[in-house]
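>>> Sharing a sequence plus its predicted fold:
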Amino acid sequence: MAPKKKGPAKRLAAGRPPVLQRSKSISRSATKALINKHHLLQKRKRQAIAKGNKVEEAAIEVEIKALGGIEGYQEASLQGQRHDRGGDSSRVLMKWLEPCLSSHGANSGRRLRMLEVGALSTQNACSKSGHFDIERIDLNSQGDGILQQDFMERPLPQDESEQFDIISLSLVLNYVPEPKDRGEMLRRTVQFLRAPERYLDSPHLLASFSSLFLVLPAPCLTNSRYLDEERLVAIMKAVGYAKVESKSTQRLVYYLWRRDRVCKGTESTFSKKEVRSGPTRNNFAVVLN
């Protein structure tokens, strides 16, 4: 009798989410379709919860799990970060910051502190630049070096040593379920950034720090019923930010916002107000109460 073939040796990593075991590459269109489907199902799930429809909520949850759950969504996001897909949004950030960071590096041994919210990788352009000490967090950590944590539940800094020079929110805000929670997330980022006065003795940093790097799917601004760039700039100004840089592509919009003043909780309110009409518009919105 022929000896039985032994299966592959079991490893601890086998019990981790499948994103750690790299799947075969899928096409750009399939990646986009998977991400869009996740967003649609999450929206339907929120609506079912709001109506108290437990049967519909359970059915939608089955659909989400069939797509691979949050792990499947993150795998698709990682696929989208590949260089041949135009991925890694932090390359845009590094291009914007490189001139001032080079001057800073030549005159200071202190690296800047970055908080990367929704981190998927420890090997992006910011990580490899050597300019930052980076703390990475995500709701569902997919690897070493990324802390599993909800930014909205992260303890507020007690002093400047716990604050950051820059925060990255790359394709994070669009995954926050409710418009008011998106506004609250933007408002909360200010409390994690060092005061502008911190950079008065570093003129090469003053123009760009402390700052927030924000990346959104382009349709959130270009085809939203409730948000365009003019309204986003007004909302960010109310929160306490000034626009430093921006870039748009067919798929994404990129922004660098500098903390302009201390957030005192007296900003203007921004409700869910229509800025474009038409049946083909999406409902992405940011609300400040």
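Sure, I can see it. Residues are numbered from 1 along each chain as shown.
>>> When you work out contacts or count neighbours from here on, use the C-alpha atoms and nothing else.
Noted.
>>> Name the residues of the lengthiest helix in the chain that come out as buried.
Criterion DSSP state H: the longest helix present in the chain is helix 28-51. Within helix 28-51, the residues scored as buried using 16 or more other C-alpha atoms under 10 Å are 31-32, 34-35, 37-39, 41-45, 48.
>>> So which other helices or strands are in contact with it?
Packed against helix 28-51 by the contact rule (3 or more C-alpha pairs under 8 Å, 6 or more residues apart in numbering; DSSP states H and E) you find helix 54-66, helix 69-80.
>>> out of these, deepest packed?
Of all the helices and strands packed on helix 28-51, helix 69-80 has the most neighbours on average by mean count of other C-alpha atoms under 10 Å, namely a mean of 20.
>>> picking that back up, from the buried residues of helix 28-51, pick the one nearest residue 272.
Nearest to residue 272 out of the buried residues of helix 28-51 is residue 43 (C-alpha to C-alpha; 16.8 Å).
>>> tell me the contacts of the closest one?
residue 177 (C-alpha atoms under 8 Å, 6 or more residues apart in numbering).
>>> A further structure is provided below for comparison with the first:
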Amino acid sequence: MAVKKKRPQKSLAAGRPPLLQRPKPKSITRKATKALINKHHLLEKRKQQAIKKGDNEAVAQIEAEIEALGGLESYQQASLQGQREDRGGDSSRVLMQWLQNDLASHKEASGRPLRMLEVGALSTQNACSQSGHFDITRIDLNSQGEGILQQDFMERPLPNDDSERFDIVSLSLVLNFVPDPKGRGDMLRRTTQFLLGSGKYLDSPSLNGNFPSLFLVLPAPCVTNSRYLDDDRLTAIMTALGYTKVASKTTQRLVYYLWKRESKGQAGKLRFPKQEIRAGSTRNNFAVVFG
């Protein structure tokens, strides 16, 4: 009598219908990535201009162009390409370098993970996530996976008390995607409402030098080659919001800032109109406007 071969036991998952898997995006060149991101920014800017004019036909046409490019998801995939090691890598590594000593001292003193709000999160595997120092709330307009809440920062409910506020807010390559200069000002103003007040770190004095804080990352030309914004102008805006610059770094592609929230600022009295700072036909029109 022939001995029947024992079949391997199937897992429970094997009996379930297969999950729909999105195909992994193909890698594109640095030049193509930059062109795609710039095209998205240009179309969003044109869309906002058409909305202001009440030109519904133009709005519909621009939205069709954005959709033809792949919509917001294609922009996010291009941004993810930019986070690859060979494209400049994860911007939060710069933040971790700046905070390394303070975070180590804090962990020895209290061990409490610091609360971070990451706006425009594309991944749950960046340097901050893997450090073990942060309890991170991740939000994005178009969530790319589990662990990222689909939410518009400008519509996120305001905190009721300190238990709902954060030690640090991250805006990495987010502000530049806001198409309207006034909208960018509104976003920066809104960050102050989600941060703890200064002087809340009696259990870890080492944190008082850098927290509570805003981590801000922009494409370098937004600051280095704009008609309406330079480092001095941005610093004046942030100072008026109650922030103090504690660290900055400029590379060929990006500018990184760490701003500490020192006070409530003068949010209700801000007046920063769109004003030319640098002339020249090769300048871009990136601006942040208040009032």
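Alright, I've got the coordinates. Since we're looking at a predicted model, the values are computed, not measured.
>>> hang on, the earlier thing: what would the buried residues of helix 28-51 of the first structure look like in TSV with distance to residue 228 of the first structure?
As requested, the buried residues of helix 28-51 of the first structure are arranged in TSV below (distance: C-alpha to C-alpha, whole Å):
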residue	distance to residue 228 of the first structure
31	26
32	22
34	25
35	22
37	23
38	24
39	20
41	24
42	23
43	21
44	24
45	26
48	28
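>>> Take the helices and strands packed on helix 28-51 of the first structure and lay them out in a markdown table including distance to residue 263 of the first structure.
Putting these into a markdown table (distance: least, C-alpha to C-alpha, whole Å) gives the following:
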| stretch | distance to residue 263 of the first structure |
| --- | --- |
| helix 54-66 | 38 |
| helix 69-80 | 32 |
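>>> Now for residue 195 of the second structure, how many residues are close by?
If you count neighbours by other C-alpha atoms under 10 Å, residue 195 of the second structure ends up with 25.
>>> ok, it - contacts?
165, 166, 167, 168, 169, 212, 213, 261.
>>> could you redo the last one with a cut-off of 10 Å?
Residues near residue 195 of the second structure by C-alpha atoms under 10 Å, 6 or more residues apart in numbering: 115-117, 159, 162, 164-169, 211-214, 260-261.
>>> Would you mind measuring from the residue nearest to it when sequence neighbours are not counted to residue 134 of the second structure?
With sequence-adjacent residues excluded and distances taken as C-alpha to C-alpha, 6 or more residues apart in numbering, residue 195 of the second structure is closest to residue 166, at 4.8 Å. The spacing between residue 166 of the second structure and residue 134 of the second structure, counted by C-alpha to C-alpha, to the nearest Å, is 10 Å.
>>> And those two? Which one has more around it.
residue 166 (25 against 18).
>>> Alignment lookup: that one to the first structure.
The alignment partner of residue 166 of the second structure in the first structure, by TM-score structural alignment, is residue 164.
>>> same check, this time on residue 236 of the second structure
By TM-score structural alignment, residue 236 of the second structure lines up with residue 234.
>>> and its match, what does it touch?
240, 241, 242, 268, 270.
>>> just checking, which of the residues you listed belong to strands?
241, 242 (DSSP state E).
>>> tell me the two of the contacts of residue 234 of the first structure that are most distant?
242 and 270 (17.2 Å).
>>> Which one's more surrounded, the two?
Between residue 242 of the first structure and residue 270, counted using other C-alpha under 10 Å, residue 242 has the larger neighbour count: 20 against 17.
>>> for that one, what are its contacts?
208, 211, 212, 233, 234, 236, 256, 257, 258, 259, 260, 261.
>>> Apply 8 Å and report the result again.
233, 236, 257, 258, 259, 260.
>>> And residue 106 of the second structure, by the same measure?
So, once contact is read as C-alpha under 8 Å, 6+ apart, residue 106 of the second structure ends up touching 112, 204, 206, 207.
>>> Quick check: the gap between it and residue 58 of the second structure.
53 Å.
>>> One more: residue 90 of the second structure?
For residue 90 of the second structure, the distance to residue 58 of the second structure - C-alpha to C-alpha - is 37 Å.
>>> cool, residue 270 of the second structure as well?
Taken as C-alpha to C-alpha, the span from residue 270 of the second structure to residue 58 of the second structure is 33 Å.
>>> try residue 175 of the second structure
25 Å.
>>> next one: residue 20 of the second structure
35 Å.
>>> Also residue 92 of the second structure?
Residue 92 of the second structure is 38 Å from residue 58 of the second structure, by C-alpha to C-alpha.
>>> ok, which stretches of the first structure are helices?
Under DSSP H, the first structure gives helices at 28-51, 54-66, 69-80, 90-107, 125-129, 179-191, 203-206, 219-222, 229-239.
>>> Out of those, flag the one nearest residue 285 of the first structure.
Of all these, helix 179-191 sits nearest to residue 285 of the first structure, with 5.3 Å by C-alpha to C-alpha.
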